[in-house]
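Q: With the sequence up front, the predicted model follows.
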Amino acid sequence: MKQRFYERIGESVYRETLPNGLQVCVVPKPGYAKKYAFFATRYGGMDVRFQLDGRWLDTPAGIAHYLEHKMFDTKEGNALQELAKNGAEPNAFTANAMTGYYFDSTEHFEENLEILLSFVSVPYFTEESVAKEQGIIGQEIRMIEDNPDWQIYTRMMQALYHTSTARTSIAGTVESISHITAETLYDCHKAFYTPSNMILTVVGDVDPIHVADMARRILPREGGPAIPRDYGEEPETVAAAETCRAMEVASPQFLVGFKCRPAADGEDYLRLAVLGDMACDILLGDSSPLYLRLYDQGLINSSFGGAFEMMPGIAYLYAGGDSKNARAVAVEIQKEVDRLAREGIDEGFYQQVRRAAFGSNLRGLNSFENIAVSLTEGYFHGYDPFRFPQVFDTVTREDVAAFLRDNLRPDRMVLSEITPKD
């Protein structure tokens, strides 16, 4: 395995690409009792249309999440229970462009890793178990659809995007999951749960070579072909300027979203992530001039916040919370963007935000889970997340001002509201 030491953050990473295409990453943590393993595939809620064996498949919305639930089924029983018996704390999640299975443990690490690699790589579905899961996941979907936070975000995404599969809820709908069969699950597993489309990341006091040898021994020898995917051709315009729904809420809620220009994979992807996060903090952070002004005017409260997000082919910045006058907040956000573009960003405030953002990235290395997920996302998007100090060095306050000016424009903005029922 190749070792690389990152002097500015004091971390080492061992990497190896196995003959079957699997990327293995190990971050040694000598002296720590806990060990963390993360096994992920570049397959998530957005991957509903793809090409397999020369033909395009249109799969039901929510199938990646559904498959995640069913992967724990084995011929012998349930992998979750087996891991728990060994003292591990296992779980899994499905995101828009990734599905990850993981556990942490202080003992029986090798046994637990073997279980993890085995059940994720060897699917076992029956029509009966698939049908039973529809009721369970259908109940989950009904619960989240009654959640105003979920509604306001989903409706914002549907207003921002015309065709991108990011418009689709990761869980799907009750109707869409009713079309999932054991056959479609096997097709999706065959397409995406191949070693060449996956990465194993381990963080802890382990032998990197031994981890790679275990993966080499347990996983299939063949890696699988690259799978073409169709995320939809997305224009720069938004699909709708605003959306509003009445629900059983105590006070009005809102999200203002801006459709940003995405970056291609590679270090530009990491740079845009850093740039977008800093722009978000400078514009919307709780020490920003805009936040303090809106708070003093009573237009927002402590629920107000924002974030910058990236997915395959898209990027967006959004902010929101509780407000009785969401339109006024949206107007003030746009005014502040115009002011920053015209006057520039105060140097002292920029340096304050930059130090805080850099420190947040550095503190993230204290979390085994954060390390593993960051390395996974970096691998899937072609960049090295541990190079963030060098990327920070290239970002200037003029870059942040240009990002705000170019992306946070009225024609790229949508307003999503949830209002109380009469």
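A: Noted; the coordinates are in hand.
Q: Only C-alpha atoms from now on, for both contacts and neighbour counts.
A: Will do.
Q: Where does Asp268 sit: helix, strand or coil?
A: For Asp268, the reduced secondary structure class is helix; criterion used: DSSP: H, G, I helix; E, B strand; the rest coil.
Q: Wasn't His179 part of a helix?
A: No: under three-state DSSP, His179 sits outside any helix and is assigned coil.
Q: which non-adjacent residue is nearest it?
A: Distances taken as CA to CA, 6 or more residues apart in numbering place Pro60 nearest to His179, at 6.6 Å, with adjacent residues excluded.
Q: mind listing what that neighbour touches?
A: Applying CA atoms under 8 Å, 6 or more residues apart in numbering to Pro60 gives the contacts Val48, Gly172, Ser176, Ile177, His179, Ile180.
Q: What remains of the residues you listed if I keep only buried residues?
A: For the contacts of Pro60, a burial check counting by 16 or more other CA atoms under 10 Å picks out Val48, Gly172, Ile177, Ile180.
Q: Of those, which is the nearest to Gly223?
A: Val48 (21.4 Å; CA to CA).
Q: I'd like the distance between the closest one and Ala92.
A: Applying CA to CA, to the nearest Å, the value for Val48 to Ala92 is 19 Å.
Q: structure B:
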Amino acid sequence: MISKEYPRIGETLYHAQLENGLHIYVDRRPEFQKSYAFFATNYGGMDMKFRLDGQWQDTPAGVAHFLEHKMFDTEDGNALQDLAANGASPNAFTSSAITGYFFESTEKFYDNLKILLSFVSVPYFTQESVDKEQGIIGQEIRMVEDDPDNQVFYALMECLYDHHPIQVPIAGTQQSIACITADTLYACHKAFYTPSNMVLTVAGDVDPEMVCRIAREILPAESGGSIERDYGGEENDKASVSVKELKMEVSTPIFQLGFKADPAPAGEERLRRQLMGELACEALLGNSSPLYASLYEKGLINANFAYGFEIYPGCALMAAGGESRDPVQVRDAVLAEGERIAREGIDEALFARLKKGLYGARVRAMNSFENVCIELAQAHFAGVEYFRFPEVFDQIQKSDVEDCICRWVTGARCGLAVVRPGESV
């Protein structure tokens, strides 16, 4: 295991690649009582079509999420209960791009790590338990379908993308999960829950070498091959549909406004693109921006307004949303501000403040073990050395951010999704 110093953020990161291909990262934090472990696979809701044993598999929407639910089942009981009995706080999540299992604990860390690695690497499903889970997840899907915030998000994805699976709900649909069988879950586990497609990240006062020894002891000695995935081909740079409207039981219209950004390559450029996108959001939409103050004063947005920049394999987007009495007017104002910035640029003093603020927020986020472990895992899958973010941040110029706004914030790349008051149809 090797260690590397990151003096800009005062961190030492230990890294090893095991013989089976698994990468392990340990951010050792001496004198902290709490420790955190995150075991993730590079497999999420949009990985529905892939090649396994030379054959293309086209799996139903929602398998990654369904598999996450079922992985806690063991032949002897339930891993959640085992971890809780050991004083750990465990959980898991599935995003469009990854699935992660984690726990935090102040005692019995190594015992809990063994449990985590064991249940994630050894699947145990029966058709009876799968049938039961279909009912549980089906109820979860119905709740999501009644959630306006969730529905307006996926409506925006349908506006922006022609075919990329980012527009498919992570949990799937009632129809898609009905097609999932125990054999489906075993096939997807075989394909994606293989050491070379996974990463283990740990933060806390732990022994990095002990973490490696436990991983070697518990996990398979060999790994499967790389996974070829199909996201439906390259998207063009235009939004698929300019506007999509729904009706649900809301008191005020809810909207999501998005701009189709350029996909980011793997490696350090991906981190650079992420930071540029976040700065572009702050300059265009942030609380300190001229546009935000104008929209707020006119009563077009309120304190629920939120924004962000997201990168996934094969796609990236800027998005903002919340409640508004006139979402179309908000969209038009954002487009007009994008045009103004393209002509006049971003105010120098404002850019300096935004850059300092965003850098500070990233440094403060290092205080969260959960954030550190998840960021390290996501960065690994993207080919990024996450703790180098200060150096990458230094390289970003005002002109880089202005160029992003000029290219991305256009009518052709814009999609607007709105949920208006009324009965759904």
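A: Here it is on my side, so go on. Keep in mind that this is a model prediction, so the values were computed, not measured.
Q: May I see the buried ones among the contacts of Pro60 of the first structure organised as CSV, with distance to Pro225 of the first structure added?
A: Shown next, in CSV, are these (distance: CA to CA, whole Å):
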residue, distance to Pro225 of the first structure
Val48, 18
Gly172, 27
Ile177, 27
Ile180, 24
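Q: Just give me the neighbour total for Thr194 of the first structure.
A: Other residues within reach of Thr194 of the first structure by the criterion other CA atoms under 10 Å amount to 25.
Q: doesn't Arg221 make contact with it?
A: No: using CA atoms under 8 Å, Thr194 of the first structure is not in contact with Arg221, being 9.8 Å away.
Q: quick one: the helices in the stretch 51-200 of the second structure?
A: 63-70, 79-85, 109-121, 127-145, 148-160, 174-177, 182-192 (DSSP state H, counting those that start in this stretch).
Q: With distance to Thr12 of the second structure as extra columns, can I get those helices in CSV?
A: Formatted as CSV, the helices of the stretch 51-200 of the second structure follow (distance: least, CA to CA, whole Å):
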stretch, distance to Thr12 of the second structure
helix 63-70, 31
helix 79-85, 28
helix 109-121, 20
helix 127-145, 41
helix 148-160, 38
helix 174-177, 43
helix 182-192, 30
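Q: Indicate which one of those is closest to Glu402 of the second structure.
A: helix 148-160 (21.7 Å).
Q: Show me what that closest one is packed up against.
A: Where contact means 3 or more CA pairs under 8 Å, 6 or more residues apart in numbering; DSSP states H and E, helix 148-160 of the second structure is packed against helix 127-145, strand 243-248, strand 254-261, strand 414-421.
Q: Can you tell me what sits against the second one?
A: The reference is to strand 243-248 of the second structure. Here strand 243-248 of the second structure has contacts from 148, 152, 155-156, 159, 415-425, using CA under 8 Å, 6+ apart.
Q: Likewise for the third one?
A: Contacting residues not belonging to strand 254-261 of the second structure are listed as 148-149, 152-153, 156, 160, 237-239, 315-324, 327, 331, 408-410, 413-420 [CA under 8 Å, 6+ apart].
Q: distance from it to the first structure after superposition?
A: For strand 254-261 of the second structure, the mean deviation from the first structure after alignment is 0.8 Å (mean CA distance after the TM-score superposition for the first structure).
Q: One more: the shortest one?
A: Once the two are superposed, strand 243-248 of the second structure sits an average of 0.5 Å from its aligned residues in the first structure (mean CA distance after the TM-score superposition for the first structure).
Q: Could you check how far that strand is from the centre of its chain?
A: With CA atoms, centre = their mean, to the nearest Å as the basis, strand 243-248 of the second structure stands 25 Å off its chain's centre.
Q: what about Asn78 of the first structure, how many neighbours?
A: If you count neighbours by other CA under 10 Å, Asn78 of the first structure ends up with 14.
Q: Please read the previous query as pertaining to Leu408 of the first structure.
A: 22.
Q: ok, it - contacts?
A: Phe258, Lys259, Cys260, Gln334, Val337.
Q: Could you provide the residues you listed in CSV, with additional columns for distance to Asn20 of the first structure?
A: Shown next, in CSV, are the contacts of Leu408 of the first structure (distance: CA to CA, whole Å):
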residue, distance to Asn20 of the first structure
Phe258, 41
Lys259, 38
Cys260, 37
Gln334, 50
Val337, 49
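Q: ok, for the residue nearest to the spatial centre of the first structure, nearest residue in space, not its chain neighbours?
A: Central residue of the first structure (CA atoms, centre = their mean): Ala95, 5.1 Å from the mean position. Spatially, and ignoring its direct neighbours in sequence, Ala95 of the first structure is nearest to Gly44 (5.4 Å; CA to CA, 6+ apart).
Q: swap in Ala221 of the second structure?
A: Asn20 (5.5 Å).
Q: Quick check: the one you found vs Ile214 of the second structure, distance?
A: From Asn20 of the second structure to Ile214 of the second structure the distance is 13 Å (CA to CA).
Q: Return the residues in contact with Ala266 of the second structure.
A: Ala382, Gly383, Val384 are the contacts of Ala266 of the second structure under CA under 8 Å, 6+ apart.
Q: Let me know the closest of those to Glu348 of the second structure.
A: For the contacts of Ala266 of the second structure, the nearest to Glu348 of the second structure is Val384 (29.3 Å; CA to CA).
Q: Tell me the residue in the first structure aligned with the closest one.
A: Under the alignment (TM-score structural alignment), Val384 of the second structure pairs with Tyr383 of the first structure.
Q: What separation do you get for its match and Pro19 of the first structure?
A: 21 Å.
Q: who's more crowded, those two?
A: Taking neighbours as other CA under 10 Å, Tyr383 of the first structure and Pro19 compare with Tyr383 leading, 20 against 13.
Q: That one contacts Leu272, correct?
A: No: with contacts counted by CA under 8 Å, Tyr383 of the first structure stays clear of Leu272, the gap being 11.8 Å.
Q: tell me the SS of the residue nearest to Ile9 of the first structure when sequence neighbours are not counted?
A: With sequence-adjacent residues excluded and distances taken as CA to CA, 6+ apart, Ile9 of the first structure is closest to Leu362, at 7.2 Å. Following three-state DSSP, we place Leu362 of the first structure in the helix state.
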